[in-house]
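Student: next input, structure requested:
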Amino acid sequence: MKSFPRCSWIAVLAVIVLAAAACGGDEPVPATQDSAAVSEMADMAEMAGDGSHRGHDHGTAHELAAGVPVPSIAIEIAADPVEGWNLRIHTTDFLIVPENASTTHVDGEGHMHLYVDGEKLSRIYGEWHHITGLQPGSHDVRVELSSNNHSALSIDGEIIDATAKIFQDRRTNLSLVRDDPAEAIEPHPSVSVRLVKDPAGGWSLHAVPSNFRLAPENASTGHIDGEGHMRLYVDGEQVARLYETWFQMPPLQAGTHEIKVDLRTNDHAPLTVNGLPVETAVRLEVSEAEATMQAGHEHTSDDGHDHDHDHDHGSAGAPTRYDADVADATQTIMVSAVGGAPEGGVQRVQVDIGSVVALMVTSDVAEEVHVHGYDILRAVSDGHPAHFAFNAEIPGVFEVEFEGSGRLLLQLQVS
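Tutor: Reported below is the predicted structural model:
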């Protein structure tokens, strides 16, 4: 029986505190940030490449307007038991909306930018991110909150970010990597993959597993049925370990590329069903103009949203094993979409596991409502709402989106 080392965590809190003097009405001031160093393990192991986007900060910032809730960010970073570093990000008053990247600023939403030693490594579209490929030695890690248009968010001229210092040595622990495939239990998992063209250049990957829980907190530990992480491959070469459903693709040269995502157990074994790997691959044609555009730096953009999708999955109205009668629903969630976006913004709604939940979606444009994880597709159009119910049997956080545009409508937290 293999034993798995405990991770040492660095917790760094960067909270913006608004202080008002009892008699003076002082201006808001940012709190100081703290960081600590940890020496653990990791250089490149069986992971080949990191899908990074190294470039300099574009230097622009968006000052929060008066009355806008001030977000905060805190980060934890731990050496992965096999290789690299596992980064966890906590935010308040800030909604991560990957599908709006490279569009206009919206108060309270956006994504994050990761910097190591002052060099931009990647965008971050979720709570967890795997960092790999660092040279031995000390490194400064910084994560900043970014507007949809890639401007760093600031208050009183100070960027809203969090920092930590780590020490990279050359040790790895391949003994924790399981080489033999792991046969999945029922219900069998699957993964859907699509590519969304970014208005600023390049593509975002949207990979959504079904009957499988992403468990970054357990990465490189013992096997647990039904959970793990994903890996991203470009033209047969692994470029990233995926902990979230959205990921910014690395720059691609002009030509035809195969983009593949597979499911992995906590101990890195490839997951199989009837002996076949659980994976999905799509092909992407990159023109010379597109290759040139993505090679440049990110820039602030007020352009309209432009999503191009390579693949659709399933058909609207197809029955699923989770279907239920609307009359049996103990909870009804209503979403009104105008111009392809949810009124009031994207909400996360708590759903009791084992309950029957109904969704009522209205829209002034024709679309398909997709409940990820449950693989439910229902048509909606002006005057014809999508009204359906299902058994909430799978725990986790699931996205409900418009399949055609990729616009996020709702997040369901089933627990």
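
Student: going forward, measure contacts between C-alpha atoms and count neighbours the same way
Tutor: OK.

Student: the strands in the stretch 251-400 of the chain, which residues?
Tutor: 255-265, 271-273, 276-277, 279-286, 323-324, 331-338, 341-342, 347-351, 356-363, 367-371, 376-380, 386-391, 396-402 (DSSP state E, counting those that start in this stretch).

Student: can I get these in a markdown table with mean neighbour count and distance to residue 294?
Tutor: Supplementary listing: the strands of the stretch 251-400 of the chain in a markdown table, determined by neighbours: other C-alpha atoms under 10 Å; distance: least, C-alpha to C-alpha, whole Å:
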| stretch | mean neighbour count | distance to residue 294 |
| --- | --- | --- |
| strand 255-265 | 21 | 14 |
| strand 271-273 | 21 | 33 |
| strand 276-277 | 14 | 31 |
| strand 279-286 | 17 | 10 |
| strand 323-324 | 17 | 42 |
| strand 331-338 | 16 | 31 |
| strand 341-342 | 20 | 27 |
| strand 347-351 | 15 | 31 |
| strand 356-363 | 21 | 33 |
| strand 367-371 | 23 | 29 |
| strand 376-380 | 22 | 32 |
| strand 386-391 | 20 | 37 |
| strand 396-402 | 20 | 26 |
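
Student: can you put the ones you listed in TSV and add distance to residue 193?
Tutor: Converted to TSV, those look like this (distance: least, C-alpha to C-alpha, whole Å):
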stretch	distance to residue 193
strand 255-265	7
strand 271-273	16
strand 276-277	15
strand 279-286	6
strand 323-324	23
strand 331-338	24
strand 341-342	22
strand 347-351	23
strand 356-363	24
strand 367-371	14
strand 376-380	16
strand 386-391	23
strand 396-402	14
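
Student: for residue 197, which of those strands is the nearest?
Tutor: For those, proximity to residue 197 was assessed by C-alpha to C-alpha; strand 279-286 is nearest, at 10.7 Å.

Student: what sits against residue 256?
Tutor: 283-286 (C-alpha atoms under 8 Å, 6 or more residues apart in numbering).

Student: nope, residue 192 is what I meant
Tutor: Each residue near residue 192 by C-alpha under 8 Å, 6+ apart is listed here: 207-209, 280, 313.

Student: okay, now the closest residue to residue 399 other than its chain neighbours: neighbour count?
Tutor: If the residues on either side of it in the chain are set aside, residue 399 comes closest to residue 411, at 4.7 Å by C-alpha to C-alpha, 6 or more residues apart in numbering. Neighbour count for residue 411, taken as other C-alpha atoms under 10 Å: 18.

Student: what helix or strand does residue 411 sit in?
Tutor: Per DSSP states H and E, residue 411 falls inside strand 408-414.

Student: show me what that strand is packed up against.
Tutor: Under the contact criterion of 3 or more C-alpha pairs under 8 Å, 6 or more residues apart in numbering; DSSP states H and E, strand 408-414 touches strand 331-338, strand 341-342, strand 347-351, strand 396-402.

Student: to check against the first, give me the structure of this:
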Amino acid sequence: MECHRLQDVNNISGGSGSEYHFHHREKVNMMRKYFILALITLTVITNNVSAQTESSKQSSMMKMTMDHSHLPIAAPSNAPKPALSLSLTKDAMSGYNLHLQLARYQLMPPPEGVVSMSELMSATRNKETGFIEGHAHLYINGIKIQRVYGLDVHLPATHFKQGVNTVSVTLNNHGHMYWTVDEKKVVSTLYIDNTLPQLIKHQFDSFPVENTG
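Tutor: Purely as a prediction, here's the structure:
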């Protein structure tokens, strides 16, 4: 009788040990699966971040390469010197109306049929007048807003803050480089205060248009 009881106890003990080892292996296998899954997820995230970073770098470099508005180009010494002045009035509905006064400058959009940007980087002159040609860039509070191909531009009120603001226009060649004369940028800037009855507080013209009338 004692032998049978001892054998039963051993059987029970052996069965419990096997069950313990089985569950332990299951837990280990599950932990391995979680670890592998976490490793794969981390690898995918790292690759995505690296790809996005590289794409952002390439995009920034491309923008820097294509943005020539911070580069000067000298007007030919034998070309008539361009002149630029600005005037600004409040619009009847909203915002402001900007008028460009130009002299000895051919304001126009870039020529059609240009294949590469390098073709636009040179100092081009109008064949009929001999004036240097190109377009203009509009800045409000130091931020570039748009290109300008005509003499009149409406400026939405959303571009302006309450108080003092600046409105600047530069003359640029077809490759967006800003024109210089005698090593000075051709630019006109208005300093305005939209809280005062007299809108324009100060005006700076590097090469002002002379009113002879």
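
Student: superposed, how do the two chains score by TM?
Tutor: Comparison of the two superposed chains (TM-score structural alignment, normalised by the length of structure 2) gives a TM-score of 0.50, and 114 aligned residues with a C-alpha RMSD of 2.0 Å.

Student: by how many degrees do the strand holding residue 411 of structure 1 and strand 356-363 diverge?
Tutor: Going by axes from the mean of the first three to the mean of the last three C-alpha atoms, to 10 degrees, strand 408-414 of structure 1 is angled at 170 degrees with respect to strand 356-363.

Student: mind listing what's buried in strand 408-414 of structure 1?
Tutor: 408-414 (16 or more other C-alpha atoms under 10 Å).

Student: strands of structure 2, residue ranges please.
Tutor: Assigned strands in structure 2, in chain order: 72-74, 83-90, 96-103, 105-107, 132-140, 143-148, 152-155, 164-172, 178-181, 184-185, 187-193, 200-205 (criterion: DSSP state E).

Student: any chance of TSV for the contacts of residue 192 of structure 1, columns distance to residue 248 of structure 1?
Tutor: Converted to TSV, the contacts of residue 192 of structure 1 look like this (distance: C-alpha to C-alpha, whole Å):
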residue	distance to residue 248 of structure 1
207	11
208	14
209	17
280	18
313	21
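
Student: if we can go back for a sec, which among the buried residues of strand 408-414 of structure 1 gets closest to residue 350 of structure 1?
Tutor: Nearest to residue 350 of structure 1 out of the buried residues of strand 408-414 of structure 1 is residue 413 (C-alpha to C-alpha; 4.8 Å).

Student: how about the contacts made by that closest one?
Tutor: Going by C-alpha under 8 Å, 6+ apart, residue 413 of structure 1 touches 348-351, 395-398.

Student: you'd agree residue 181 of structure 2 is up against residue 74?
Tutor: Yes. Judged on C-alpha atoms under 8 Å, residue 181 of structure 2 makes contact with residue 74 at a distance of 6.1 Å.

Student: follow-up on the earlier one: so which of the contacts of residue 256 of structure 1 comes closest to residue 342 of structure 1?
Tutor: Using C-alpha to C-alpha as the measure, the one of those that approaches residue 342 of structure 1 most closely is residue 284, at 29.6 Å.

Student: residues contacting the closest residue to the closest one other than its chain neighbours?
Tutor: Spatial nearest neighbour of residue 284 of structure 1, excluding adjacent residues (C-alpha to C-alpha, 6+ apart): residue 257 at 5.2 Å. Applying C-alpha under 8 Å, 6+ apart, we find residue 257 of structure 1 in contact with 234-235, 283-286.

Student: how near is residue 257 of structure 1 to residue 283 of structure 1?
Tutor: Shown here: residue 257 of structure 1 relative to residue 283 of structure 1, a distance of 6 Å by C-alpha to C-alpha, to the nearest Å.

Student: let me have the contacts of residue 413 of structure 1 in TSV, adding distance to residue 72 of structure 1 as columns.
Tutor: Converted to TSV, the contacts of residue 413 of structure 1 look like this (distance: C-alpha to C-alpha, whole Å):
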residue	distance to residue 72 of structure 1
348	19
349	22
350	23
351	26
395	28
396	24
397	22
398	24
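
Student: tell me which two of those sit farthest apart.
Tutor: Top of the distance list for the contacts of residue 413 of structure 1 (C-alpha to C-alpha): 348 and 395, 14.2 Å.

Student: so what's residue 75 of structure 1 up against?
Tutor: Residue 75 of structure 1 is in contact with 10-13, 87-90, 143, 162-164, counting by C-alpha under 8 Å, 6+ apart.

Student: now swap in residue 336 of structure 1 and tell me
Tutor: Listed by C-alpha under 8 Å, 6+ apart, the contact set of residue 336 of structure 1 reads 342-343, 361-363.

Student: now it: closest residue in space that isn't a chain neighbour?
Tutor: The shortest distance from residue 336 of structure 1 to any non-neighbouring residue, by C-alpha to C-alpha, 6+ apart, is to residue 362 (4.9 Å).

Student: the stretch 101-250 of structure 1: strands as residue ranges?
Tutor: Assignment of strands within the stretch 101-250 of structure 1 using DSSP E, counting those that start in this stretch yields the ranges 109-116, 119-124, 128-131, 137-146, 152-155, 158-159, 161-168, 182-183, 190-197, 203-210, 213-214, 227-234, 237-242, 246-248.

Student: right, and those - which one's nearest residue 389 of structure 1?
Tutor: Across those, the minimum distance to residue 389 of structure 1, taken as C-alpha to C-alpha, is reached by strand 203-210, at 18.0 Å.

Student: for the closest one, name the packing helices and strands.
Tutor: Under the contact criterion of 3+ C-alpha pairs under 8 Å, 6+ apart, the helices and strands touching strand 203-210 of structure 1 comprise strand 190-197, strand 246-248.

Student: what residues of it count as buried?
Tutor: Under the neighbour-count rule (16+ other C-alpha under 10 Å), strand 203-210 of structure 1 has 203-210 buried.

Student: mind putting the residues you listed into a markdown table with distance to residue 73 of structure 1?
Tutor: As requested, these are arranged in a markdown table below (distance: C-alpha to C-alpha, whole Å):
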| residue | distance to residue 73 of structure 1 |
| --- | --- |
| 203 | 26 |
| 204 | 23 |
| 205 | 24 |
| 206 | 24 |
| 207 | 25 |
| 208 | 26 |
| 209 | 27 |
| 210 | 30 |
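
Student: of all the residues you listed, which comes closest to residue 191 of structure 1?
Tutor: Looking at the buried residues of strand 203-210 of structure 1 and their distance to residue 191 of structure 1, the nearest is residue 209, at 4.1 Å (C-alpha to C-alpha).
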